[in-house]
Every structure is written in structure tokens, then in C-alpha cells.
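Engineer: Turn this into a structure:
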Amino acid sequence: MESLVFFGAGPSKIPDQVLERVQDELLDYGGTGVSVMEISHRSGQFQQIITDCESRLRRLLGVPDNYRVLFMQGGATGQFAAVPLNLSLTGKADYFITGTWSKKAAAEAGRFLDVQAVLPAADRFLGIAPAAQWKLRPDADYVYYCDNETVEGVEFPNVPGTGNVPLVADMSSNILTRPVDVSKFGVIFAGAQKNMGPAGTTVVIVRDDLLSRGLKMCPSVLSYSAMAKAGSLLNTPPCFNIYVTGKVLEWVEEQGGVSEMTLRSDIKSKLVYNTADSSDEFYLAPVAVDSRSRTTAQLRLGAGADLEKKFLQEAEQAGFKSLKGHRSVGGIRVALYNALTVPQIERLVAFMGAFAADNRQ
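Structural biologist: Have a look, this model is predicted:
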């Protein structure tokens, strides 16, 4: 369907221009006569692919020279274990639990370390408690947070201050959508399948001085130090996925870089939230205004689940695919990743307006 708009929360939309370029090179990469999926990860061709991919990411995010960029496997879930295994010193870590993914990360870290929750316990995740309520230990090995919770639609408006304690951020769902001062972090990681490429590659940005930490039990395949020494080639990497990630990063550069992606992200998210807020509670955006995600907007219909079901059915018929909320919370989830265009979101909010007009009770 030419007019189809895909709102997959992950794996997510890859820019059409990137898919077309990949298609052109799929059977014969760079005159080698073989597919990029077939060339050796030890070959000069692939070394150029991974080097270019890293260079583009460093330029886009302004990654300082004292940080390593690693291409790993296992997704964010793999990093839930990798982070404590690599960063442990005294066996203590503090976790901001603001949604499904940080809750899972804290539970995994609890298998290895003494984990303290920074925020007061909450039955529902609808925002971020003020700093006056935070509990941070000055002797923790690190502080962890998920910058954007895709299930609940909660996003940190600012980088939390942690003093001299290294800060770790899961940016899987909002990396490349706004500027990042990498120097404020000890580790940033992101699964590629939201804004950078296909599922299967996880980018890890780690400060050099943290590579000497960790537990002896850490498997080599999860070891930042081992991966850094091997140039991300300790084992066979997800070659095709890294190749596509490089193509997406090239596209971001061509579009105007992170500054342009930030502008588009702000426009798209405001279109959705303004439509909800001006709907006289036909649509509800339950997350606190200062914590609303710019990349995964969570919406409900004020009339309840039956009308939500009708909305999703009619949206699908109109060409808006994969708007259903996560199974744990329901509702409507509007993914607003970089590959989604402003005109596509304008079409969606026009549909939302028409649906509300036709279904008010």
C-alpha cells in the first residue's frame, strides 16, 4: 500500500531511501560479486563498513576521543546484564525505575549487585518524581536510567545529575532525536532497531577509564574491554545490520544531522499531543506534560477500550499500521521515530480529528 504509514515500536520504520540503497547493493556489494551478507567480517570491505559506521556516529553525536564505540549483540536486554558485569566495583548501583524497561534492567542487575531504587515506588509510570525525592548513593558504582520508556511513553526532559558517579543511559528509543552531551555519561547504549537500523545491532558508547572495571564472571561476548580490544570483532558481528545502520547514519547526516532530527521530533510530537489536549478529553495523554515522550506517545480514548478497538480498526483501514499500545498497558502508541515524516504525522492527526468528530457521544 503506497499510502501506508508504519508505526512499529521496534523493529521500526527504516527510511525508504535507505531501503532503496540497500536493495541496489544487496546482490553485489561494491563490485565484490557477493552480497554484503556474505562477505567476511575479517575482509577489508567489512572493515571499511564498520569504520565508516563508527565515524558517522561519532560525528553525529560528537563522541569525545576518550570514548569507545562498540557494536554488540543481544539488544538492550543483553546490556541489562552487561552493564553491571562491566561496571561493578563495590557491588552497588542506583536505578531510576520509570517504566517497563528500567524495571527489567534493575531486576537483571539485582542478580549481580545491590540495587537501590532512586525514585519512590509507583503503581503506574506517568512521570518522573522531582529531584528532592531522589535517593542517590555517592559511593554507588553507577547510576542507571532509561532515557525514554517506550511502553509507558515517559521520557527524561534533562540528563539527571549524579555528581561523580558514572551515569549509564539506555537510549534505545530516542538516540539521534536530540543532542546529547556524551561527556556527561559513563556508558550510553542503544538497540539499533528504533532510529538506527534493523534489530540485531546494539551500539555501546563507553568511557575509556571504565574498561578496567567489572566482574571476573563477565562473559567475553559481553565484555566492553574485550570488545574494545577486538574492535567489535571478537566474534562474528551482525555484519548486515551494521551495514544498514551505517546507511541510516548516512541518511541522518544528509537530512541535516541531529539538529534537524530534533526539529522534526519536536514538530511531530507537538502535533500528536496538541491534538489530544485540544480534543475535550476524547483523547487522553496520561503522562505528565514535562515527561511526555517525543518518540513514543501513549494515548487513551476517554470513552474506553471498545472505542479504542474501533479506532485501531479504522486506523488500519486508513493506512496507519501498528498503532496498538503495548500489551501490558493497552491504548494507542504513536511511534515518532526519525524515519516517520512530518506529513505522515499530519495525516494521522487529521484522521484523529475526523474520528473524534464521528464518534463523540
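Engineer: From here on, just use CA atoms for contacts and neighbour counts.
Structural biologist: Fine.
Engineer: So what's the gap between the one helix or strand residue 58 maps to and the chain middle?
Structural biologist: Under the criterion of DSSP states H and E, residue 58 resides in helix 44-61. In terms of CA atoms, centre = their mean, to the nearest Å, the centre of helix 44-61 is set 20 Å apart from its chain centre.
Engineer: buried stuff in the helix ranked longest in the chain?
Structural biologist: Longest helix in the chain, counting residues (DSSP state H): helix 257-277. Within helix 257-277, the residues that count as buried by 16 or more other CA atoms under 10 Å are 257-262, 264-269, 271-273, 275-276.
Engineer: can you list contacts of that helix?
Structural biologist: 60-61, 176-179, 252, 255, 282-285, 293-295, 297, 299, 336-338, 341-342, 345-346, 349, 352-353 (CA atoms under 8 Å, 6 or more residues apart in numbering).
Engineer: how about the helices of the stretch 251-361 of the chain, start to end?
Structural biologist: Using DSSP state H, counting those that start in this stretch, the helices of the stretch 251-361 of the chain run over 257-277, 305-317, 342-359.
Engineer: Throw those helices into TSV and include distance to residue 55, thanks.
Structural biologist: Output for the helices of the stretch 251-361 of the chain, formatted as TSV (distance: least, CA to CA, whole Å):
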stretch	distance to residue 55
helix 257-277	14
helix 305-317	39
helix 342-359	28
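Engineer: Of all these, which one is nearest residue 150?
Structural biologist: helix 257-277 (13.9 Å; CA to CA).
Engineer: can you state the direction angle for the closest one and helix 342-359?
Structural biologist: Computed by axes from the mean of the first three to the mean of the last three CA atoms, to 10 degrees, the angle separating helix 257-277 from helix 342-359 equals 10 degrees.
Engineer: so how far is residue 172 from residue 75?
Structural biologist: 9 Å (CA to CA, to the nearest Å).
Engineer: same question, residue 210
Structural biologist: In terms of CA to CA, residue 210 sits 21 Å off from residue 172.
Engineer: Common neighbours of residue 75 and residue 172, please.
Structural biologist: What both residue 75 and residue 172 touch, as defined by CA under 8 Å, 6+ apart, is the set 190, 191.
Engineer: the more surrounded of the two?
Structural biologist: The neighbour count for residue 75 versus residue 172, taken as other CA atoms under 10 Å, is higher for residue 172 (26 against 19).
Engineer: From residue 202, how far out is that one?
Structural biologist: Distance from residue 172 to residue 202, by CA to CA: 9 Å.
Engineer: Overlap of the contact sets of those two?
Structural biologist: Common neighbours of residue 172 and residue 202 (CA under 8 Å, 6+ apart) are 76, 189, 190, 191, 192.
Engineer: Among those residues, name the buried ones.
Structural biologist: 76, 189, 190, 191, 192.
Engineer: Which of those sits closest to residue 152?
Structural biologist: Nearest member of these to residue 152, counting by CA to CA, is residue 76, at 16.9 Å.
Engineer: list the helices and strands the helix or strand hosting that closest one packs on?
Structural biologist: Using DSSP H and E, residue 76 sits in helix 75-87. If contacts are counted by 3 or more CA pairs under 8 Å, 6 or more residues apart in numbering; DSSP states H and E, helix 75-87 sits against helix 100-109, strand 187-191.
Engineer: Before we compare anything, build this one as well:
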Amino acid sequence: MMRAHNFSSGPAAMPSEVLIQAQNELLSYDDSGMSIMEMSHRSKYYDQIHNETMELIRQLLGIPANYKIGLLQGGARLQFAMIPLNFMSKGRQAGYVLTDTWSEEAFKEAEHVGSAYIAGKNDGYRRIPDSNEIEIQRDTTYIHLTSNNTIVGTQYHDYPQLNGVHLIADMTSDIMSKEIDVNSFSLIYAGAQKNLGPSGVTLVILREDLLEEESSLTMPALRYSSHLKENCMLATPPTYNIYLVNLFAKWIQQQGGVAMIEKQNQKKATLLYDFIDQSGGFYKGYSERSSRSHMNITFHLPTKELDQKFIAQAYQEGFIGVNGHHRIGGCRASIYNGVSLQSCMELEMFMKHFQDQNG
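Structural biologist: Modelled structure (predicted):
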């Protein structure tokens, strides 16, 4: 079977090994005679998968013992609401660093809850604000940022130090793609559908002391403590999706862990950025070099017509999802964990051939 070169922004490519194992176990998991998606979430089979998945995540990211791990539903979008509902307590503020559409959406959600303000921003979103550009107002309980910005192709390579103010990060598009110091954050959340599995699972990593500030006025179903108390089975969990996260996490482990995944991702990004920079201006990167994402390579060709021709021909050649977001246009190659170096090399060859034919 021919597999596409999948550069989609998400849901994204998954390793073939993961999909093949899931296929082999689809009808009967571990000789149970049932698929994971058919069996009770209280069964011994699923219970083992559920707990093992959280332990794998703890090991891969080096998560300290004083952090809780949750596997929730609702995507990052629900987290936009849950975070201010729980932690923007009365009389306190929350600051949001705006770097793209998704940080804007998180900020808008917080405005419905309480006193949210813009702690940092720059025109055009072509770079990440420096730490000295973040302004923290009095009575701020947390600062929220989006670690990687899929639309414009920017990424934090260093995180701000906030001196006692909680740092909360949406890591939906770069979780597990590089090593991070979890201790720098009070809460990390991430949809699994870019680098860790399918859509439908949201990873939450929460420092225990933050739970002490959870609002008692928030309805129980939207409190982190409610979900954690029930081992994230307050409602029936997305069992099959979590099973796939389990397989993906094991695949990362087999590759040598997050450190080796990071090296591979850097190699993929360097390959494509170097080609763009050496194309004599035929391809132009969208984001500033100091803030370039290792996940989402955004670029333009000399004209909009060439952008569209490039996208159409790429599709014909089996390169899927290279169209840019409608907000900025152009082209985009998302090179998440499941995208192979070989696919990136094939894309580079196509880009060279396209330039030779149209430059």
C-alpha cells in the first residue's frame, strides 16, 4: 500500500509501526476476543493500558513526582475555559502572551471569566516576544503562553522565568517533540493529535500545589481535582484513542526517547530551512529565524499563483497538507514526530524540481 507524505497540521501523521500494531490488535487485544474500543473501561485490559500510558508519559518527559498527569477530553479548546474557571480567582488577574490565533482564542475565553490582560504581543506574529517584553501586572495569578504556533510557524526556544507567578503553557503542537524542564511550569496541556496520537485525548500535567488554588465555585465536572480523583475516569475515557497514545509513547521510547526524537526533528527542520534559505529568494520563510518552529515550516513563493500551483502539484505527487493556513496564505509543511526524515527529503527534492521548472 502506498503511504502519502503527510505534512498535515493536525490530526497528523502517525508512525506506520503504530498503525500496523493497532491493525493487528483491532479485532482481539491480547487474546481477549475483543477490540479495545469494545471492552469496558473498567476491564483489566484497559486499566493496564490507562495506567501504563500515564507512566510512560511521566518517564518520557521526566515529570517529577509532585505533578499529576491527566488524560482528558475536549481538546485544548476546553482547556482555554477550564484554566481560568479554576485558577483566575476573584480579585486576581491572568496575563496572556499572544503569538498567534490559538493564544488569541485562549485569551478571549479567559475574558469571559474574569480579568485577563495581554502580557505580551508583537505585530505580525513573526517572532516570539522576548522575556523582557512580557509585562506582569499586579495580582497576576498566572501567565499563559502557546509554546508552538502552527499557523505562523514560530516556537519558544526558551521560556520566561516569572518569579513566583504560575506559568501555564499550551503545548498542543510540540509536546514530546523536544525535551522540556517540566519544573518551569505549573500546568502544561496538549492535544495528542500532533505528536502523540489521534485527536480526542488531551494531556494535562499539573503541579500539585496549583490544585490548592482551584476555585470551589467551578462546577465539579470542570474541576481538575474531580478528574484526577477518579483517575481521569469521571466520564468514560476515550479508550481506543488512549490505547493509540500508549502505542505512540512506546514508539517514542523505542526511538531512544524524547532526546533522540528532538535530534531527529532538528535534522528535519534544518534540512527544509536550509533549502529555503539557499533558494535565492524563490522560497521565503514567513517567521523570523530566531523564532522558527521545528514543527511547522511556513513559507511563500514569489506569487500567490505559484503558491497554488506548488500546492496542487505537490498533492499530485503524494505530498498532503502543504497548503498554508488561510490567515497568512502561502505553504506549510508540518513535520511532527510521525513524519519521517525520508518524507522531508522527498519534499526537499520536489521543492528543488519545482523551482527548476518555475524559477
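Engineer: and the counterpart of residue 125 of structure 2 in structure 1, which of the three is it?
Structural biologist: Superposed on structure 1 with TM-score structural alignment, residue 125 of structure 2 falls opposite residue 125. The three-state label given to residue 125 of structure 1 by DSSP: H, G, I helix; E, B strand; the rest coil is coil.
Engineer: circling back to that earlier point, relative orientation of the helix holding residue 58 of structure 1 and helix 257-277 in degrees?
Structural biologist: Using the same axes, to 10 degrees: helix 44-61 of structure 1 against helix 257-277 is 60 degrees.
Engineer: mean offset of helix 44-61 of structure 1 relative to structure 2 (after superposition)
Structural biologist: Superposed on structure 2, helix 44-61 of structure 1 shows a mean distance of 0.7 Å to its aligned residues (mean CA distance after the TM-score superposition for structure 1).
Engineer: If you count contacts, what does that helix end up packed against?
Structural biologist: Taking 3+ CA pairs under 8 Å, 6+ apart as the contact cut, helix 44-61 of structure 1 packs with helix 239-255, helix 257-277.
Engineer: check the fit of the last one onto structure 2 and give the mean distance.
Structural biologist: Read it as helix 257-277 of structure 1. Compared with structure 2, helix 257-277 of structure 1 is 0.7 Å away on average (mean CA distance after the TM-score superposition for structure 1).
Engineer: Now do that helix: distance to the chain's middle.
Structural biologist: Chain-centre distance of helix 257-277 of structure 1: 16 Å, with CA atoms, centre = their mean.
Engineer: what's the answer for the shortest one, then?
Structural biologist: A distance of 16 Å separates the C-alpha centroid of helix 239-255 of structure 1 from that of its chain, computed with CA atoms, centre = their mean.
Engineer: where in structure 2 is the aligned partner of that helix, by residue range?
Structural biologist: Aligned using TM-score structural alignment, helix 239-255 of structure 1 spans residues 239-255 in structure 2.
Engineer: what does that stretch rub up against?
Structural biologist: 14-15, 17-18, 22, 36-37, 41, 46, 49-50, 52-53, 56-57, 60, 71, 192, 196-201, 258, 261.
Engineer: residues of that stretch that come out buried?
Structural biologist: 239-253.
Engineer: go on, stretch 130-138 of structure 1?
Structural biologist: 136, 137.
Engineer: and the end-to-end length of that stretch?
Structural biologist: Stretch 130-138 of structure 1 has an end-to-end distance of 19 Å (CA to CA).
Engineer: Wait, residue 193 of structure 2 touches residue 14, no?
Structural biologist: No. Assessed by CA atoms under 8 Å, residue 193 of structure 2 is found out of contact with residue 14, at 9.1 Å.
Engineer: Could you pull up the contacting residues of the match of residue 125 of structure 2?
Structural biologist: By CA under 8 Å, 6+ apart, the neighbours of residue 125 of structure 1 are 98, 99, 152, 154, 287.
Engineer: Ok, residue 176 of structure 1 next?
Structural biologist: 60, 61, 195, 258, 261, 262, 338.
Engineer: Give me the aligned partner of the last one over in structure 2.
Structural biologist: So the one you mean is residue 338 of structure 1. In structure 2, residue 338 of structure 1 lands on residue 337 (TM-score structural alignment).
Engineer: From what I see, its match and residue 178 are in contact.
Structural biologist: No. Look at residue 337 of structure 2 against residue 178 with CA under 8 Å: they stay out of range, at 9.7 Å.
Engineer: Just want to know which of those two has more residues nearby.
Structural biologist: residue 337 (28 against 19).
Engineer: What sits closest to the more buried one if chain neighbours are left out?
Structural biologist: residue 195 (5.2 Å; CA to CA, 6 or more residues apart in numbering).
Engineer: To which secondary structure element type does the one you found belong?
Structural biologist: Classified using three-state DSSP, residue 195 of structure 2 is coil.
Engineer: That one and residue 249 of structure 2, how far apart?
Structural biologist: From residue 195 of structure 2 to residue 249 of structure 2 the distance is 10 Å (CA to CA).
Engineer: and if you look at residue 170 of structure 2?
Structural biologist: 19 Å.
Engineer: Also residue 106 of structure 2?
Structural biologist: From residue 106 of structure 2 to residue 249 of structure 2 the distance is 27 Å (CA to CA).
Engineer: what residues are up against residue 171 of structure 2?
Structural biologist: 146, 147, 148, 188, 189, 190, 191.
Engineer: contacting residues around residue 33 of structure 1?
Structural biologist: Residue 33 of structure 1 touches residue 27, counting by CA under 8 Å, 6+ apart.
Engineer: go again using 10 Å as the cut-off
Structural biologist: 27, 39 (CA atoms under 10 Å, 6 or more residues apart in numbering).
Engineer: now swap in residue 214 of structure 2 and tell me
Structural biologist: Here residue 214 of structure 2 is in contact with 83, 84, 85, 86, 87, 88, 89, 223, 224, 225 (CA under 10 Å, 6+ apart).
Engineer: In structure 1, what residue corresponds to it?
Structural biologist: Alignment note (TM-score structural alignment): residue 214 of structure 2 maps to residue 214 of structure 1.
Engineer: quick one: the residue lying closest to its match once chain neighbours are set aside from residue 227 of structure 1, how far?
Structural biologist: Among residues not flanking residue 214 of structure 1 along the chain, residue 86 sits closest, at 3.9 Å (CA to CA, 6+ apart). As judged by CA to CA, residue 86 of structure 1 and residue 227 of structure 1 stand 12 Å apart.
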